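In: Fold the following for me, if possible:
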Amino acid sequence: MALKSTIYKADLQIADMDRHYYADHALTIARHPSETDERMMVRLVAFAMFASERLEFCKGLSDVDEPDLWETDLTGAIVQWVDVGQPDERRILKAAGRAEQVRVISYGGRASEVWWKPLESRVARVRNLTMLNLYEGCAAALATLAQRSMRLQCTIQEGQLWLGNGVADPVLVEWDRWREPVAR
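Out: From the prediction side, this is the model:
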């Protein structure tokens, strides 16, 4: 018998002063049986970083044809494709052909660096790729906020993201920008 996803609920308040985006989101997050709290919370942070009215969680780990998050326009065209972790070259190239913007957020310290180095030159021609790497320890700190029912506040200002639940100390999420989209 296959294991089922665990459902998490998050009320997320976002104050993104860098993009002037302020909104409350009631999110339902399906955590795949093989997914860790760290990865799930990085997906939630990815949502906060790129939030819009049409951004939504996808099947991700359960379906190779879908990212962790995407935003589609009214015609169904993919505006944003967001993956968390270390996708392979084929997945990134496929996403680049299907979406206006492709964003990858990796985490995991040295393992992410080892993954990115050979991949960097192979995806150099991808013009619409943003590659971010969370600082080591961020994902583990985020995992401490994971609960089946969460009330979270996210503040983004000057390239820093703070995520808190009003009980524990907020978590500072910082990242390196390994790659930016190439202007056309």
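
In: Only C-alpha atoms from now on, for both contacts and neighbour counts.
Out: Fine.

In: could you pull out the strands for the protein?
Out: Secondary structure of the chain (DSSP state E): strands at 6-16, 21-31, 55-57, 69-72, 78-84, 99-106, 129-134, 149-157, 160-164, 171-173, 175-179.

In: please give me the structure for this one as well, since I'd like to look at both together:
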Amino acid sequence: MAAGAVVYTFTGSLADVDRGVYDELSLRVARHPSETDAFMMTRVLAYCLELEEGIAFSEGVSSTDEPAVIVRDRTGRLTAWIEVGAPDAERLHFGSKKADRTVIYTHRDPNKVLALWAGKKIHEAERIVLHSFDPGFIDAAVAVLERRNAITVSVTERQLYLDLNGVTLSSVVHDHPLG
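Out: Sure thing, here's the model as predicted:
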């Protein structure tokens, strides 16, 4: 954990009807001093929406050779490279070559993020998807964020329902293919 990092906890449950994933959540998330609350909240949601065996948070923004969230199989082989925010094209190219699957979750305007990659060389860009949320959704979640959080995440037909510390929010999970 980076010096000066603030630890947040998220305790609750996940019901992802779309993928048939149901689990109890008990997450400890270190927010790096240079990381915004919006980035961290997006990282938590990416973790929940991608939850599978072998998933873990990486060192976050302080790690240059791993994405925000990573999935490894039982042998340690990298199976999913999950970025958050607006990573540069070189990083996506690198991640796409290393992992079986690469996805991005952003709290920013998806059109502006996609424009950053236009015309850039990204390995298997046609297989990469940028996921975004409705405008204001992440900001509303950040507004009720505390150091210790009660969270319930439900997903059905790409509609995300988030109950965070007693406040219920919802958003469509929008998919924007790169290629």
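
In: if we can go back for a sec, if we compare the strands of structure 1, which one ends up closest to Pro118 of structure 1?
Out: strand 175-179 (13.0 Å; C-alpha to C-alpha).

In: Turn the strands of structure 1 into a markdown table, columns for distance to Leu142 of structure 1.
Out: Formatted as a markdown table, these follow (distance: least, C-alpha to C-alpha, whole Å):
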| stretch | distance to Leu142 of structure 1 |
| --- | --- |
| strand 6-16 | 14 |
| strand 21-31 | 15 |
| strand 55-57 | 18 |
| strand 69-72 | 18 |
| strand 78-84 | 14 |
| strand 99-106 | 14 |
| strand 129-134 | 11 |
| strand 149-157 | 11 |
| strand 160-164 | 8 |
| strand 171-173 | 7 |
| strand 175-179 | 14 |
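
In: Identify the residues contacting Ala146 of structure 1.
Out: 37, 41 (C-alpha atoms under 8 Å, 6 or more residues apart in numbering).

In: again with Asp11 of structure 1
Out: Contacts of Asp11 of structure 1 (C-alpha under 8 Å, 6+ apart): 24-27, 150-152.

In: go on, Phe39 of structure 2?
Out: 84-85, 106-107.

In: Kindly check the end-to-end length of stretch 119-127 of structure 2 for me.
Out: Start to finish, the residues bounding stretch 119-127 of structure 2 are 16 Å apart (C-alpha to C-alpha, to the nearest Å).

In: Once you drop chain neighbours, what's closest to Ala77 of structure 1?
Out: Take Ala77 of structure 1 and drop its neighbours on the chain: the residue closest to it by C-alpha to C-alpha, 6 or more residues apart in numbering is Ala99, 7.3 Å away.

In: if I look at the one you found, how far off is Val79 of structure 1?
Out: Ala99 of structure 1 is 5 Å from Val79 of structure 1, by C-alpha to C-alpha.

In: So which of the two has more stuff around it?
Out: Counted by other C-alpha atoms under 10 Å, Ala99 of structure 1 and Val79 do not tie: Ala99 has more neighbours, with 20 against 16.

In: how about the equivalent of that one over in structure 2, what does it touch?
Out: Alignment note (TM-score structural alignment): Ala99 of structure 1 maps to Ala99 of structure 2. Contacts for Ala99 of structure 2 (C-alpha under 8 Å, 6+ apart) come out as 78-81.

In: can you check Met49 of structure 1 too?
Out: Counted by C-alpha under 8 Å, 6+ apart, Met49 of structure 1 has contacts 156, 161.

In: what's the matching residue for it over in structure 2?
Out: Counting by TM-score structural alignment, the partner of Met49 of structure 1 is Leu49.

In: which helix in structure 2 runs the most residues?
Out: If you go by DSSP state H, structure 2 has its longest helix at helix 37-49.

In: mean offset of that helix relative to structure 1 (after superposition)
Out: If you overlay the two and look at helix 37-49 of structure 2, the average distance to its match in structure 1 is 1.0 Å (mean C-alpha distance after the TM-score superposition for structure 1).
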